[in-house]
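Chemist: for reference, the sequence and a predicted model appear below.
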Amino acid sequence: MSGPNDNYDPKQVAALSAESLDAIVADALAAFSAASSSAALKEARLAHAGEKSPIALANREIGALPPAARKDAGQRMGAARGRINAALAERQAAVEAAELEQALASEAVDVTLPVALAPQGAIHPITGLIDLMSDVFVAMGWEIAEGPEAEAEWLNFDALNISADHPARGESDTLFVASADGEGDSHVVMRTHTSPVQIRSLLDRELPVYVVCPGKVYRADEFDATHVPVFHQIEGLCVDKGITMAHLKGTLDHLAKEMFGDIRTRFRPNYFPFTEPSAEYDLECFVCHGASVGNPDAPCKTCRSEGWIEWGGCGVVNPRVLKAAGVDSSEYSGFAFGMGIERTLMFRNNAEDMRDMVEGDVRFARMLKGEAR
């Protein structure tokens, strides 16, 4: 039996020769250097450092060598694979850095631009319309006056010449506040109008007084399409020397023009305890413009074919009201008026259901956000 071939020279095996390994390494380095993207580098890695790459196939030849020859061949193979892996790692780092730089340049975010992190809200139409109507009076030199919503009964009724037996002072119309001990009458009500603010203004301010009083009021009303128990009013008071109904007409006509554009108005005689003479202030129907009056073929639901729509009440301040506030009615006179904010909003936008204004749906507010300046 012949012995082991101890004189075998592994350099004579072509796949394991130094020249072959150098060529394999050179091809791998060239492929890595030519790869300009992660995808291309991955293909080069599989072709030159994968399981079926030339360096892997050459490494399998070592197992067929005699033990004495494996050490020398293994050292050459280890050096070749080390060069390939080092070149691959260096090229991979360079490619990733280049791709990151390109991504940062192409996907840059301008942090100076506003970002909508949440759905955009809107000012409530009631709030916006209050501001809009208040601005009309501020531009004329009037002041904005405010007062408490839980009001003294005297200011809400007595000072306004509303007698104790007036229907408005019944529990069917007014919300009374219970006393602290739950017994007896607290003589405090949830204000039924913003007129008490007018009395407070006469008591707190020096004459003359030009104030407009927007705010929330309370009534014992049903909750339906045209009534809510909590709503908003805006009232105005002018007390000065020589004030007449003509000044009132000019003021309200200016407000109507600002709210509805060129529109006809009229005074219709009425009665209010706190003004004398008193009138309802009507607007020409902005739907039919009076064309439905006496015309059964073209009825108008908005004005019920009357041609006019009631907007609010007004009149010359009753001398008794001036006297209650300590104003000399022989020297001073004035006018007052008031209208509902919700009613004005409905007129301006042809809204049909007042309940939409209190349900808190932001879509309704966005639809009417033009009410806010």
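Modeler: Thanks, I have it. Residues are numbered from 1 along each chain as shown.
Chemist: alpha carbons only for contacts and neighbour counts from here, please
Modeler: Noted.
Chemist: helices of the stretch 1-150 of the chain, start to end?
Modeler: For the stretch 1-150 of the chain, applying DSSP state H, counting those that start in this stretch gives helices covering 18-34, 38-49, 54-60, 67-106, 125-139.
Chemist: who wins for proximity to Asp253 among those?
Modeler: helix 125-139 (11.8 Å; CA to CA).
Chemist: buried stuff in the closest one?
Modeler: Neighbour-count burial for helix 125-139, counted by 16 or more other CA atoms under 10 Å, picks out Pro125, Ile126, Gly128, Leu129, Ile130, Leu132, Met133, Ser134, Asp135, Phe137.
Chemist: repeat for stretch 328-345
Modeler: Applying 16+ other CA under 10 Å to stretch 328-345 flags 329, 332-345 as buried.
Chemist: now, which of the residues you listed lie within strands?
Modeler: Counting by DSSP state E, the part of the buried residues of stretch 328-345 found in strands is Ser333, Gly334, Phe335, Ala336, Phe337, Gly338, Met339, Gly340.
Chemist: let me see the contact set for Met259.
Modeler: Shown in contact with Met259 (CA atoms under 8 Å, 6 or more residues apart in numbering): Met133, Arg348.
Chemist: Three-state assignment for it, please.
Modeler: Assigned with DSSP: H, G, I helix; E, B strand; the rest coil, Met259 falls in the helix class.
Chemist: and it, how far is that from Met346?
Modeler: Distance of Met259 to Met346, computed by CA to CA, to the nearest Å: 12 Å.
Chemist: adding another structure so you can compare the two:
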Amino acid sequence: MSAPNKSYDPVEVEALKPEEIERMRDEALAAFAAAADLDQLQEAKTAHTGGTSPLALANREIGALPPQAKADAGKRVGMARGAVNKALAARQTELEAERDARVLVEEAVDVSLPHDRVPAGARHPLTTLSERIEDIFVAMGYAVAEGPEVESEWFNFDALNIGPDHPARGEQDTFFVDAASLGAPGDAQAGDDASGVVLRTHTSPVQIRSLIDREPPVYVICPGRVYRTDELDATHTPVFHQVELLAVDEGLTMADLKGTLDHMVQALFGGEGMKTRLRPNFFPFTEPSAEMDMVCYVCRGESVGNPDKPCRTCSSEGWIELGGCGMVNPKVLAACGVDPEKYSGFAFGFGIERMLMFRHHVEDMRDMVEGDVRFTRPFGMEI
């Protein structure tokens, strides 16, 4: 039996050439260095160290070499694979350190912050102002009265001496509720949508209900939401808030009304020198009637005729209009079953939005209804 032919020189294997092994190693090192994160590094690892990677396939070719060539080829491939694994481990350590440092910054928790990270809200300033006005009159002995916002025409108009032909009773000024929506099929079948029901246009119906439900003397303050067919703009809104006052007792006069108005503006705007004035006007439910003005709470009237001290708040007129007032019309008292020969009364009303604009220099009424917390939060949580 003859011995192995150790001098046999096979065709040289292309994958095991020194320059090829160096190329495979360099490509792997470049791929690891280019990996920007651990996910990319994992893809490069599979491509250059996995079972089908170039170096792994070259390692398999060693078995086809004669014994005298295997050692040299195995050494070259082993050194290349060792360099690749070392570079992989180094790059993985580097990327893991970068990830950990980034997580510490991005997920850092400031333990000195309050535990409650939810920002505090705020009560709407209209609610706060309405309650402050109530408090002023409750302290004077008045009661807070409320009534429905969907009201009958009798309470909203007739009982207040507002006749059928009055312009305020037209659809141009008033929201009417049709009969069908109230579940009145008889009216709907007759083709008559006039249900006699409206969205109240003022809080005066609460005064009527108070006079009917209570025995004189009656002292009530009536805040609430009212509705008009106005377009929403900087100074108007179809839904707004009013507050009205009613006092019915024996011997009440315009002097009592004037004193009540003076006390109110002093309590709301503070300081001495705050006073009111009355200008003759006409309202169906009061007689005599007046428009009430208060002295400008900014300039206190000093800007009138004084070009050196102009006042933007009152346009240098010295007075700011608040609303209407007057002595209760005897016809209103009679409609509620109150003897006008024995009792007299006074009433006044004004818009709370308008008062808020005065007190806090709010320029656009739309800010009050849009629900933006950036508007309500500066007013705080006053209770």
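Modeler: Ah, there it is. Fair warning: this is a prediction, and the values are worked out from it, not measured in the lab.
Chemist: on that earlier part again, redo the buried residues of helix 125-139 of structure 1 as JSON lines? Include distance to Gly74 of structure 1.
Modeler: As requested, the buried residues of helix 125-139 of structure 1 are exported to JSON lines (distance: CA to CA, whole Å):
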{"residue": "Pro125", "distance to Gly74 of structure 1": "85"}
{"residue": "Ile126", "distance to Gly74 of structure 1": "88"}
{"residue": "Gly128", "distance to Gly74 of structure 1": "86"}
{"residue": "Leu129", "distance to Gly74 of structure 1": "90"}
{"residue": "Ile130", "distance to Gly74 of structure 1": "91"}
{"residue": "Leu132", "distance to Gly74 of structure 1": "91"}
{"residue": "Met133", "distance to Gly74 of structure 1": "94"}
{"residue": "Ser134", "distance to Gly74 of structure 1": "94"}
{"residue": "Asp135", "distance to Gly74 of structure 1": "93"}
{"residue": "Phe137", "distance to Gly74 of structure 1": "99"}
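Chemist: neighbours of Phe86 of structure 2, how many?
Modeler: If you look again at residue 86 of structure 2, you'll see it is Lys, not Phe. For Lys86 of structure 2, the count of nearby residues is 13 (other CA atoms under 10 Å).
Chemist: no no, Phe231 of structure 1
Modeler: When neighbours are defined as other CA under 10 Å, Phe231 of structure 1 has 21 of them.
Chemist: hang on, it in a strand?
Modeler: Yes - under three-state DSSP, Phe231 of structure 1 sits within a strand.
Chemist: how about it, what's its match in structure 2?
Modeler: By TM-score structural alignment, Phe231 of structure 1 lines up with Phe240 in structure 2.
Chemist: where's the nearest residue to Glu171 of structure 1 once chain neighbours are set aside, which helix or strand?
Modeler: Among residues not flanking Glu171 of structure 1 along the chain, Ala220 sits closest, at 7.6 Å (CA to CA, 6 or more residues apart in numbering). Counting by DSSP states H and E, Ala220 of structure 1 is held by no secondary-structure element, helix or strand.
Chemist: Ala220 of structure 1: neighbouring residues, count only.
Modeler: Ala220 of structure 1 has 17 nearby residues by other CA under 10 Å.
Chemist: what lines up with it in structure 2?
Modeler: Matched by TM-score structural alignment, Ala220 of structure 1 corresponds to Thr229 in structure 2.
Chemist: its match and Arg169 touch, don't they?
Modeler: No - taking contacts as CA atoms under 8 Å, Thr229 of structure 2 lies outside contact range of Arg169: 11.5 Å.
Chemist: what count of nearby residues applies to Arg200 of structure 1?
Modeler: 15.
Chemist: actually Ile212 of structure 2, not the one I typed
Modeler: Neighbour count for Ile212 of structure 2, taken as other CA under 10 Å: 15.
Chemist: now do it against Arg377 of structure 2, distance only.
Modeler: In terms of CA to CA, Ile212 of structure 2 sits 41 Å off from Arg377 of structure 2.
Chemist: ok, now Ile136 of structure 2?
Modeler: Taking CA to CA as the measure, Ile136 of structure 2 falls 24 Å from Arg377 of structure 2.
Chemist: one more: His241 of structure 2?
Modeler: Going from His241 of structure 2 to Arg377 of structure 2 by CA to CA gives 20 Å.
Chemist: neighbour-wise, which of the two wins?
Modeler: Neighbour count, other CA under 10 Å: between His241 of structure 2 and Arg377, His241 has more, with 20 against 15.
Chemist: in terms of helices and strands, where is the residue nearest to the more buried one when sequence neighbours are not counted?
Modeler: Distances taken as CA to CA, 6+ apart put Arg225 closest to His241 of structure 2, at 4.4 Å, once the chain neighbours are dropped. Assigned by DSSP H and E, Arg225 of structure 2 falls within strand 218-227.
Chemist: where exactly do the strands run in the stretch 201-350 of structure 2?
Modeler: Listed in chain order, the strands of the stretch 201-350 of structure 2 (DSSP state E, counting those that start in this stretch) span 218-227, 239-249, 276-283, 286-295, 319-328, 344-351.
Chemist: would a markdown table of those strands with distance to Ser303 of structure 2 be doable?
Modeler: Formatted as a markdown table, the strands of the stretch 201-350 of structure 2 follow (distance: least, CA to CA, whole Å):
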| stretch | distance to Ser303 of structure 2 |
| --- | --- |
| strand 218-227 | 33 |
| strand 239-249 | 30 |
| strand 276-283 | 17 |
| strand 286-295 | 11 |
| strand 319-328 | 10 |
| strand 344-351 | 25 |
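Chemist: and these: which comes nearest Ala30 of structure 2?
Modeler: That would be strand 239-249 among the strands of the stretch 201-350 of structure 2, by CA to CA, at 71.0 Å.
Chemist: tell me what the closest one is packed against?
Modeler: Here strand 239-249 of structure 2 touches helix 204-213, strand 218-227, strand 344-351, helix 352-360, going by 3 or more CA pairs under 8 Å, 6 or more residues apart in numbering; DSSP states H and E.
Chemist: rebuild the ones you listed as a markdown table, extending it with distance to Ala71 of structure 2.
Modeler: Shown next, in a markdown table, are these (distance: least, CA to CA, whole Å):
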| stretch | distance to Ala71 of structure 2 |
| --- | --- |
| helix 204-213 | 108 |
| strand 218-227 | 98 |
| strand 344-351 | 101 |
| helix 352-360 | 93 |
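Chemist: compare those and report which one is nearest to Ala290 of structure 2.
Modeler: Among these, strand 344-351 sits nearest to Ala290 of structure 2 (CA to CA), with 9.3 Å.
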